[in-house]
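[1] Prediction below, plus the sequence it came from.
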Amino acid sequence: MLQDALAEAGYPARVLVACSGGPDSLALAAVAAYFARRGHVDGHPVSIGAVVVDHQLQPGSAAVAAAAAVTLQELGLDPILVRKVEVAAAGTGPEAAARDARHAALETAADDTGASAVLLGHTLDDQAEQVLLGLARGSGTRSLAGMRPVRGRLLRPFLGLRRIETLEICGVEGLDPWHDPSNTDVSFARSRTRVEVLPMLEDKLGPGVAESLARTASILQLDADYLEQVADDTFARLQQRTGTEFSQELSLPEAALRELAPAVRFRVIAKAAAAVGGQQPSYQRLLAAEALLRRQGSAGPVELPGGVGVYRLSLAQLLAAEQSEAGQSVAGVPREGARCGKLVFRPQQRPQD
């Protein structure tokens, strides 16, 4: 699996393994160490090091990180980096905040060492849990598609491996992994999914539920990628930008938006909001913005995350503005193009320094 992942990534010459000292990442480090000792993958030279991220969320976390670093050194990986991070108390929740801090540390470590790939130890069980959590939250295709095998420099070669198999690898290699107590703390939604929900589904529905959920993610990744590409192309074709260097606006013609399939229309609206500095809107906010297309006359604004307002500019308003400008371009639309209303996306005015 690791060999295939490195081949898909173009045989990176420098690689880091992200290792917490737990069974999944330690098993991955042991497999990576085999290629590190050989010095090549399929004849392509490779150097493999490791990075341990100490989130400082539990007593004794520094000792756990130090012990993991010693084990990685004994496996023959080089260099070994230990990075401490501060996990911000963000509204996204503790797990998301820890992930963001960890990924930032991994990216920095890759920059510092010249690594073009970072290996993560997520397993098929992790993928199944991710899909279940997405279903419980009512998430869309992007979330239900789960974790990607390749995302930028991040590679997940163990997504086809069960968690019990990583424990077996550790046993064969004589490794004593650390078991994170938070993984069995049912106060966390992911831990409840791991400890209670997935085993219950396996018991009631029969074995193979985890594999089916992971397969669902793989199928949805293909669908999500296709829809994203269609939305990218459509947005590039429809967007009309106006404003100054310091106050950008963006508009989309409503007639063209109405003709789009809903799955593409919502994505195009989200891309327009992001293009003027907004954040990914919730489904409810996207529904509110999309509902402007069914209004008469001017309407809005609908507030979207990140300080973006979207409102409907009617055809009558466009024609009036067009006449006042003596045939000049109106909000990015030439006179001959002003035959329908539009949705306008405007960032909030920020105070000047």
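    Happy to help now that I have it. Residues are numbered from 1 along each chain as shown.

[2] switch to C-alpha atoms for all contacts and neighbour counts from now on
    Fine.

[3] quick one: contacts for Arg156?
    Ala5, Leu119, Leu120, Gly121, His122, Arg148, Pro149, Val150 (CA atoms under 8 Å, 6 or more residues apart in numbering).

[4] For it, give its distance to Thr123.
    8 Å (CA to CA, to the nearest Å).

[5] now Ser282
    28 Å.

[6] And the two? Which one has more around it.
    Thr123 (24 against 14; other CA atoms under 10 Å).

[7] The more buried one reaches Gly160, doesn't it?
    Yes - counting by CA atoms under 8 Å, Thr123 touches Gly160, with 6.5 Å between them.

[8] that older thread, would you list the contacts of Arg156 in CSV and tack on neighbour count and distance to Asp223?
    What follows is those, written out as CSV (neighbours: other CA atoms under 10 Å; distance: CA to CA, whole Å):
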residue, neighbour count, distance to Asp223
Ala5, 17, 22
Leu119, 29, 25
Leu120, 22, 24
Gly121, 26, 25
His122, 22, 22
Arg148, 16, 13
Pro149, 19, 15
Val150, 16, 16
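
[9] Identify, from these, the entry nearest to Ile80.
    Leu119 (13.8 Å; CA to CA).

[10] Identify the residues contacting the closest one.
    Val15, Leu16, Val17, Ala18, Leu154, Leu155, Arg156, Pro157.

[11] for comparison:
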Amino acid sequence: MSEPLALVRRQVREFLTGFKGVEGEVCVAVSGGADSLALAEATAYAAKRFGLRTRALVVDHGLQDGSDAVAKKAAETAVNLGIDTAEVLTVDVTGPGGPEAAARKSRYAALREAGGELVLLGHTLDDQAETVLLGLGRGSGPRSVSGMRPLDPPWGRPLLTVPRTATVEACAALGVEPWTDPHNADPRFTRVRLRTEVMPLLEDVLAGGVAAALARTAAQLREDTEALDTLAADLFTRAAVDGCLDVTVLASAPPALRRRVMRRWLLDSGVPELTDAHLRGVDALVGRWRGQGGVWLPGHLEVRRAHGRLKLSEPVPTT
């Protein structure tokens, strides 16, 4: 057995060993590319040990001519690699944010609806590094820079420490020819330029190991973020009163914890598309209070400070 194939199988086996929540069946998202096919074979191989059935979920976005044939071939290949059953999910790609964002949103919605307790995704170490760079470039904060979680139910990502080259070599060892998505070579897409231009340049300038270093940074930040989230959950419990937030409770907390509490409060209240600027504006009603007016948020909502509490207004009707 080749070392790359053994590595992929080992990572999937260890992931399923550590995940106790799945019973009966595990689903795998399969595109037909090297990452997902290597993952599918490794999942089928490991599932026998755990007495699990396996099901491949293939999403047909319908964005390219012949996409239905590609999806059908991916499903057939997954079954040939040992997956018990496979099904093709046809989606309608619409919505804001450009084709990348719309396709991603529709894909995840379809996988969530069709999948069970656990859906494995073929994201690799290289995908993690690209995610970290995107977060850094957009100034999205530690939550984004901490990258993708190995387990974020229902999503499971066993291959986040496996380089993309290993999945390609694993497929070669299996005698499988993966499908190459033309979109993965289209420079109109941000991730493609990161993959083909930025990452090779960084690897050259910094003498290699950049992808692994970015992945380690993500893991470290994720641990810090989860610790802060735990502290913020306790603060939220003490500060939340009748749908409002108690300013006295929040005032003595560090800003990083306050903003986490505010983020949870606002998201739970249905505020869409929060940005760092929104949260810092709301935080100023506590940390830099000078009797100022409220802060307007997306959805025609306003947060105001009154009688020692932060209150969220009802949406203002638009004409």
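    That came through, no problem. Small disclaimer: the values here were computed from a predicted structure and weren't measured.

[12] Give me the aligned partner of Gly22 of structure 1 over in structure 2.
    In structure 2, the residue paired with Gly22 of structure 1 is Gly33, using TM-score structural alignment.

[13] Report how many residues lie close to that match.
    By other CA under 10 Å, neighbour count at Gly33 of structure 2 equals 18.

[14] Could you verify my assumption that it touches Asn184?
    No - applying CA under 8 Å, one finds Gly33 of structure 2 not in contact with Asn184, separated by 10.5 Å.

[15] secondary structure class for Gly306 of structure 1?
    Gly306 of structure 1 carries the three-state label coil when classified by DSSP: H, G, I helix; E, B strand; the rest coil.

[16] need the strands for structure 1, in chain order.
    Assigned by DSSP state E, structure 1 shows strands spanning 14-18, 40-41, 44-45, 47-54, 80-84, 117-119, 150-151, 154-155, 240-243, 248-253, 299-304, 308-313, 342-347.

[17] residues in contact with the closest residue to Thr123 of structure 1 other than its chain neighbours?
    Nearest residue to Thr123 of structure 1, sequence neighbours excluded (CA to CA, 6 or more residues apart in numbering): Leu159, at 4.3 Å. The contact partners of Leu159 of structure 1, by CA under 8 Å, 6+ apart, come to Gly121, His122, Thr123, Leu124, Asp126, Gln127, Pro149.

[18] Can you tell me what Leu159 of structure 1 aligns to in structure 2?
    Leu159 of structure 1 maps onto Leu160 in structure 2, by TM-score structural alignment.

[19] what's the distance between its match and Glu130 of structure 2?
    Distance from Leu160 of structure 2 to Glu130 of structure 2, by CA to CA: 12 Å.

[20] Over to Glu177 of structure 2?
    Plainly put, Glu177 of structure 2 is 25 Å away from Glu130 of structure 2 if you go by CA to CA.

[21] more neighbours, those two?
    Glu130 (23 against 14).

[22] Pull the contacting residues for that one.
    Arg191, Leu194, Arg195.

[23] quick one, helices of the stretch 51-200 of structure 1?
    Shown for the stretch 51-200 of structure 1, the helices assigned by DSSP state H, counting those that start in this stretch span residues 61-75, 94-113, 124-137, 141-144, 163-172, 189-192, 198-205.

[24] in the superposed pair, what's the mean gap between the fourth one and structure 2?
    Aligned to structure 2 and superposed, helix 141-144 of structure 1 gives a mean residue distance of 0.8 Å (mean CA distance after the TM-score superposition for structure 1).

[25] any idea what His61 of structure 2 aligns with in structure 1?
    So His61 of structure 2 corresponds to His55, using TM-score structural alignment.

[26] Its match: neighbouring residues, count only.
    Neighbours of His55 of structure 1 (other CA under 10 Å): 19.

[27] and if you look at the one 5 residues further on?
    As a burial measure, Gly60 of structure 1 scores 9 neighbours (other CA under 10 Å).

[28] ok, back up a step: conserved subset of the contacts of Leu119 of structure 1 in structure 2?
    With both residues aligned by TM-score structural alignment, their matches' CA atoms under 8 Å, the contacts of the contacts of Leu119 of structure 1 that structure 2 also has are Val15, Leu16, Val17, Ala18, Leu154, Leu155, Arg156, Pro157.

[29] Can you verify my assumption that the third one contacts His122?
    What that stands for is Val17 of structure 1. No - assessed by CA under 8 Å, Val17 of structure 1 is found out of contact with His122, at 11.9 Å.

[30] Which residues are in contact with each of the two?
    Applying CA under 8 Å, 6+ apart, one finds that Val17 of structure 1 and His122 are jointly contacted by Ser25.

[31] Let me see the ranges of the helices in the stretch 201-350 of structure 1.
    209-238, 254-259, 262-275, 283-290, 315-324.

[32] Name the stretch among the ones you listed that sits most buried.
    Per-stretch averages of neighbours, counted by mean count of other CA atoms under 10 Å, single out helix 262-275 among these, with a mean of 21.

[33] ok, the closest residue to Trp178 of structure 1 other than its chain neighbours to Ala109 of structure 1 distance?
    Using CA to CA, 6+ apart and skipping the chain neighbours, the partner closest in space to Trp178 of structure 1 is Gly22 (4.7 Å). Using CA to CA, Gly22 of structure 1 is found at 20 Å from Ala109 of structure 1.

[34] need the contact list for the residue nearest to Ser47 of structure 1 when sequence neighbours are not counted.
    Leaving aside its chain neighbours, Ser47 of structure 1 sits nearest to Arg14 (4.9 Å; criterion: CA to CA, 6+ apart). Applying CA under 8 Å, 6+ apart, one finds that Arg14 of structure 1 lies in contact with Val46, Ser47, Ile48, Gly49, Thr113, Gly114, Ala115, Ser116, Ala117.

[35] The second one: neighbour count?
    Neighbour count for Ser47 of structure 1, taken as other CA under 10 Å: 22.

[36] was I right about it contacting Arg38?
    No - shown here, Ser47 of structure 1 and Arg38 do not form a contact pair, counting by CA under 8 Å, at 9.6 Å.

[37] For the residue nearest the centre of structure 2, which non-adjacent residue is closest in space?
    Among the residues of structure 2, the one closest to the centroid is Met148, at 4.9 Å (CA atoms, centre = their mean). Leaving aside its chain neighbours, Met148 of structure 2 sits nearest to Gln128 (6.5 Å; criterion: CA to CA, 6+ apart).
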